[in-house]
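Participant: What would the 3D arrangement of this be:
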Amino acid sequence: MNGDAVAGAAHRFAEWFGRPPAGVWSAPGRVNLIGEHTDYNDGFVFPFAIDRRTVVALGDRDDRVLRVGTSHDPEVVSIHLDELSPDAVEGWAAYPLGVAWALGEFGADLAHARGVDLYIDSDVPIGAGLSSSAAIECAVALALDDHWGLGFDRPTLAKIGRLAENRAVGAPTGIMDQTASLLGEPDSAVFLDCRSLDADVIPLGFEADGLSLLVIDTRVSHAHATGGYASRRASCEAGARALGVESLRDVRLDDLGRAAELLDDETFRRVRHIVTENQRVLDTVRTLREHGPGAIGPFLDASHVSMRDDFEISVPELDLAVETAQAAGAIGARMTGGGFGGAAIALMVDALVPIVTREVMAAFAEQGFREPVVFTVRPSAGAHRDL
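Facilitator: Below you'll find the model as predicted:
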């Protein structure tokens, strides 16, 4: 974490709560290089932690009250540890306080825990598909685990973050985001089997090959707890039931002909996206190992087409970002995240970054779209204690 950000969070904690913090922790957002909506279908994903982070400063209390404040809201939210439940808090505070509740669900003895004050700050863009939510959950989970001496390992902390998001926030997401935020390493991505939860950290080689990953935040906001995300998950579950399998992970490419006969057109296309996307993840990892990052572009491009046409989660701004980056020479480009807004990513040689940025800005202006926010991200380290 940037030293200024850590020092700033510690300073603001002292301003808010009248004393220095006992420690500062941080966790990154993530970019999903490929593997969209496959996680809750027991499939494969390939995300990496980014150099945009959420920082949490924590201080002890002499009672059993949890208080949480953030740079995004002037109000401090308080709750007694005995009153924690998945429905106890609404709004942004459901993320950190939901984590505290979820720790208890995984066996933490909160009956004897002392309360804490938390101050949260972040430079992970909200609503951009870079998992600002998991960054909060993982930073808070690691901070509370360390401070309370709970001893959970990182895969368990990922499950705790997912439970908080599913139950306290009400977003039916999988475990990919939390795993990337907790297990990420520099210039590497996490190849995660979402059924077994086996995770393999694989070097990307972007730096050695002179490649940059450009994020194009369309500033079309999305929210996983509402809208089309839940309906897409329901379609996948309906497709699995109709095909007689536990999850769409069990459907192979050569099963798609039978699926087309059994399913209505919309459900079939949802299923086809998941099945082909799982294969694209496997192909990307294999190609990366055998030929390096410069050869993975076709899988990124095909992933976007599948999300646009079969899963129908893109929007015109995302399509324009992807098409403009491709036309300007990107190796590959796709939307990333849950869809219905958020960000696109484009992999390119370093020298193309200013050119693609200029072309994207011009294309958005020509279409009358809101000006996007364009920046590069580096695959970076996962959650850790900073102070």
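
Participant: switch to C-alpha atoms for all contacts and neighbour counts from now on
Facilitator: Fine.

Participant: May I ask you to name the longest strand in the chain?
Facilitator: The longest strand of the chain (DSSP state E) is strand 44-60.

Participant: List the contacts of the nearest residue to Gly297 once chain neighbours are set aside.
Facilitator: Nearest residue to Gly297 in three dimensions, chain neighbours excluded: Gly332, at 3.9 Å (CA to CA, 6 or more residues apart in numbering). For Gly332, the residues meeting the contact criterion (CA atoms under 8 Å, 6 or more residues apart in numbering) are 296-301, 326, 346-348.

Participant: now the helices: where do they sit in this structure?
Facilitator: Listed in chain order, the helices of the chain (DSSP state H) span 3-17, 94-105, 132-148, 154-163, 176-183, 228-243, 256-262, 265-291, 297-309, 316-327, 353-367.

Participant: Show me what counts as buried in the third one.
Facilitator: This means helix 132-148. Of the residues in helix 132-148, those with enough neighbours to count as buried (16 or more other CA atoms under 10 Å) are 132-145, 147-148.

Participant: Same question for the longest one.
Facilitator: If you call a residue buried by 16+ other CA under 10 Å, then helix 265-291 has these buried ones: 267-282, 284-285, 287-288.

Participant: Check the first one too.
Facilitator: Buried residues in helix 3-17, counted by 16+ other CA under 10 Å: 5-6, 9-14, 16-17.

Participant: now what about it, what contacts it?
Facilitator: Helix 3-17 is contacted from outside by 19-21, 24, 55-58, 69, 117-121, 386-387, using CA under 8 Å, 6+ apart.

Participant: which of these lies closest to Val251?
Facilitator: Using CA to CA, Val55 is the member of the contacts of helix 3-17 that lies nearest Val251, at 40.3 Å.

Participant: just checking, the closest one touches Gly23?
Facilitator: No - Val55 lies out of contact with Gly23 (CA atoms under 8 Å); the separation is 10.6 Å.

Participant: Among these two, which residue is more densely surrounded?
Facilitator: Between Val55 and Gly23, Val55 has the larger neighbour count (other CA atoms under 10 Å), namely 32 against 18.

Participant: Setting aside sequence neighbours, what's the nearest residue to that one?
Facilitator: Ser26 (4.2 Å).

Participant: Run a quick neighbour tally on the one you found.
Facilitator: Ser26 is flanked by 30 other residues according to other CA under 10 Å.

Participant: residue contacts, it?
Facilitator: Taking CA under 8 Å, 6+ apart as the definition of contact, the neighbours of Ser26 are 1, 53-56, 135, 139, 383-386.

Participant: These: which two are farthest apart?
Facilitator: Longest span within these, CA to CA: Ala135 and Asp386, 14.7 Å.

Participant: one step back: out of the buried residues of helix 132-148, name the two that are farthest from one another.
Facilitator: Greatest spatial distance in the buried residues of helix 132-148: Ser132 and Trp148, 24.1 Å, computed using CA to CA.

Participant: another one to check against the first:
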Amino acid sequence: MTDAAARATAGFRSAYGAEPAGRWAAPGRVNLIGEHTDYNDGFVLPFALPLRTVAATAPQQGERWTVRSELSDAPVEFGAAEVDEPGRVTGWVAYVAGVVWALREAGHAVPGARIAIASDVPVGSGLSSSAAIEAAVLAALVDLGGLDLPTERQPRLAQRAENSYVGAPTGIMDQSAVIRCREGHALFLDCRDESVEHIPFDLDAAGLAVLVVDSRAPHRHADGEYAARRTSCERAAERLGVPALRDVAVADLDDALGRLDDETRRRVRHVVTEDQRVLDTVALLRASRVREIGPLLTASHVSMRDDFEITVPEIDTAVEAALAAGALGARMTGGGFGGCVLALVEADRASAVAEVVTQAYAEKGFAAPATVPVLPAPGATRLD
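Facilitator: You can find the predicted model right below:
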């Protein structure tokens, strides 16, 4: 039983004076490679983390939902009238209300429920803490209500909750990863048709680990800059006469770039080359050449830093320090302007690499980062 599972159970007992009917868990995720490609109809390669969000849940009479989080002082309750009007339920509980709303919008008879949430996924670190909440609650409500919602359809519904109810313009990657990932694998996702392939990513057998570094950097202008990058990509696709930047082939890139202004040129170059890096990484992993993906990870970071311009000094410092300490490759993961770095490291060197990164932060006067070595974990599941 994970810490989050134990805390969710304790929270349920404290809030409701009873035992939950069950506990459902969903992981955070990191994206191994493929950044800002999702909303360009491109390719991504995330994997699930062993860090999980757990929803201890039991049925409740009527169309009422009561939610308790370890991050809040008291449970929050809402009913059908509030949930059916996007914008009335706000704050962290909007992620839960959004799932209820999306299910109802899709025609499902959503059971009333009492929910207690606990999480080991850091909030605001780019590890999809919001998608983990959505997926854990969605799994609980689907099971409790006996709803006909196959796993492959759940990511789109969870994304709708976040896009249309919460108002966050995320792509389909986060929800797909936290719901559909498998242990020991990365999820190769085509964001255009939502097809997936589970790619073996057996780090343990290769004597490797992924070191996740939470930069602890405050997100600087993240929402506005994210929207600006997305708008720039959409305008570029229109200018180039393609449905999305995914449709610009690497072989045609130079010609395409010649038709754009300097800033847009750099944005497009990142997306097109990043899609190719995902495909190259998948090819290496299929061939069990795990160690050889390191340079692709580092090239991805350079592209995000120089062409897409979404890194910050803390992030760049973590990447540079990890590489100097012997990481096979390192890159920022997530939307940018803060968040996390991942480094592919020898498993027995993870602590040493973490120490070098922490020392580099100290030398620059940054707040100390949090570091954890991880292996690919399973997606959303019922614990009991």
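
Participant: could you redo the helices of the first structure as CSV and give each row distance to Phe375 of the first structure?
Facilitator: Formatted as CSV, the entries for the helices of the first structure read as follows, by distance: least, CA to CA, whole Å:
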stretch, distance to Phe375 of the first structure
helix 3-17, 19
helix 94-105, 26
helix 132-148, 16
helix 154-163, 27
helix 176-183, 19
helix 228-243, 26
helix 256-262, 38
helix 265-291, 23
helix 297-309, 19
helix 316-327, 13
helix 353-367, 8
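
Participant: Go through those helices and name the closest to Leu192 of the first structure.
Facilitator: Of those, the one closest to Leu192 of the first structure (CA to CA) turns out to be helix 176-183, at 7.4 Å.

Participant: elements contacting that closest one?
Facilitator: Using 3 or more CA pairs under 8 Å, 6 or more residues apart in numbering; DSSP states H and E as the contact test, the elements touching helix 176-183 of the first structure are strand 23-34, strand 44-60, helix 132-148, helix 154-163, strand 188-193.

Participant: average distance between the last one and the second structure?
Facilitator: This means strand 188-193 of the first structure. In the superposition with the second structure, the aligned residues lie an average of 0.6 Å away from strand 188-193 of the first structure, counting by mean CA distance after the TM-score superposition for the first structure.

Participant: Same question for the first one.
Facilitator: In this overlay with the second structure, the average offset of strand 23-34 of the first structure from its partner residues is 0.5 Å by mean CA distance after the TM-score superposition for the first structure.

Participant: Show me which parts of that strand are buried, residue by residue.
Facilitator: Within strand 23-34 of the first structure, the residues that qualify as buried are 23-34, counting by 16+ other CA under 10 Å.

Participant: and the direction of it versus that of strand 188-193, what angle?
Facilitator: If you take axes from the mean of the first three to the mean of the last three CA atoms, to 10 degrees, strand 23-34 of the first structure sits at 70 degrees to strand 188-193.

Participant: and if you look at the third one?
Facilitator: Going by the same axes, to 10 degrees, helix 132-148 of the first structure is angled at 90 degrees with respect to strand 188-193.

Participant: outside of helix 132-148 of the first structure, which residues touch it?
Facilitator: Helix 132-148 of the first structure is contacted by residues 24-29, 53-56, 58, 95-96, 99-100, 103, 113, 120, 124-126, 150-152, 157-158, 160-161, 164, 177-178, 181-182, 383-385 when judged by CA under 8 Å, 6+ apart.

Participant: What residues in the second structure pair up with it?
Facilitator: Residues 129-145 of the second structure are matched to helix 132-148 of the first structure when aligned by TM-score structural alignment.

Participant: ok, average deviation of that stretch from the first structure?
Facilitator: Between stretch 129-145 of the second structure and the aligned residues of the first structure, the post-superposition mean distance stands at 0.8 Å (mean CA distance after the TM-score superposition for the first structure).

Participant: what's the distance between that stretch and the middle of its chain?
Facilitator: Centroid displacement of stretch 129-145 of the second structure relative to its chain, using CA atoms, centre = their mean, to the nearest Å, is 15 Å.

Participant: And Arg269 of the first structure, what's its match in the second structure?
Facilitator: By TM-score structural alignment, Arg269 of the first structure lines up with Arg266.

Participant: To clarify, my last question referred to Val201 of the first structure.
Facilitator: Aligning on TM-score structural alignment places Val201 of the first structure opposite His198 in the second structure.

Participant: ok, that match - contacts?
Facilitator: Neighbours of His198 of the second structure in contact, by CA under 8 Å, 6+ apart: 181-182, 185-188.

Participant: same thing with Arg52 of the second structure?
Facilitator: 4, 25-28, 119-121, 132.

Participant: Take those and map them onto the first structure. Which survive?
Facilitator: Contacts conserved in the first structure for the contacts of Arg52 of the second structure, using both residues aligned by TM-score structural alignment, their matches' CA atoms under 8 Å: 25-28, 119-121, 132.

Participant: As a markdown table, those residues with distance to Val353 of the second structure would be great.
Facilitator: Listed next are those as a markdown table, based on distance: CA to CA, whole Å:
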| residue | distance to Val353 of the second structure |
| --- | --- |
| Ala25 | 30 |
| Ala26 | 28 |
| Pro27 | 25 |
| Gly28 | 23 |
| Ser119 | 26 |
| Asp120 | 23 |
| Val121 | 22 |
| Ala132 | 28 |
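
Participant: which one among the residues you listed gets closest to Pro169 of the second structure?
Facilitator: Using CA to CA, those come closest to Pro169 of the second structure at Ala132, 16.2 Å.

Participant: Residue in the second structure paired with Cys236 of the first structure?
Facilitator: So Cys236 of the first structure corresponds to Cys233, using TM-score structural alignment.

Participant: what do you get for Val373 of the first structure?
Facilitator: Residue pairing (TM-score structural alignment): Val373 of the first structure is matched to Ala370 of the second structure.

Participant: Name the nearest residue to that match, ignoring sequence neighbours.
Facilitator: In this structure, Ala370 of the second structure finds its nearest non-sequential neighbour in Asp214, 5.0 Å apart by CA to CA, 6+ apart.

Participant: tell me, how many neighbours does the one you found end up with?
Facilitator: Other residues within reach of Asp214 of the second structure by the criterion other CA under 10 Å amount to 24.

Participant: The first structure: which residue goes with that one?
Facilitator: Under the pairing rule here (TM-score structural alignment), the equivalent of Asp214 of the second structure within the first structure is Asp217.

Participant: That match reaches Ala343, doesn't it?
Facilitator: Yes - between Asp217 of the first structure and Ala343 a contact is recorded at 4.2 Å, counting by CA under 8 Å.

Participant: what residues are shared contacts of those two?
Facilitator: Taking CA under 8 Å, 6+ apart as the contact criterion, the residues that touch both Asp217 of the first structure and Ala343 are Ala128.
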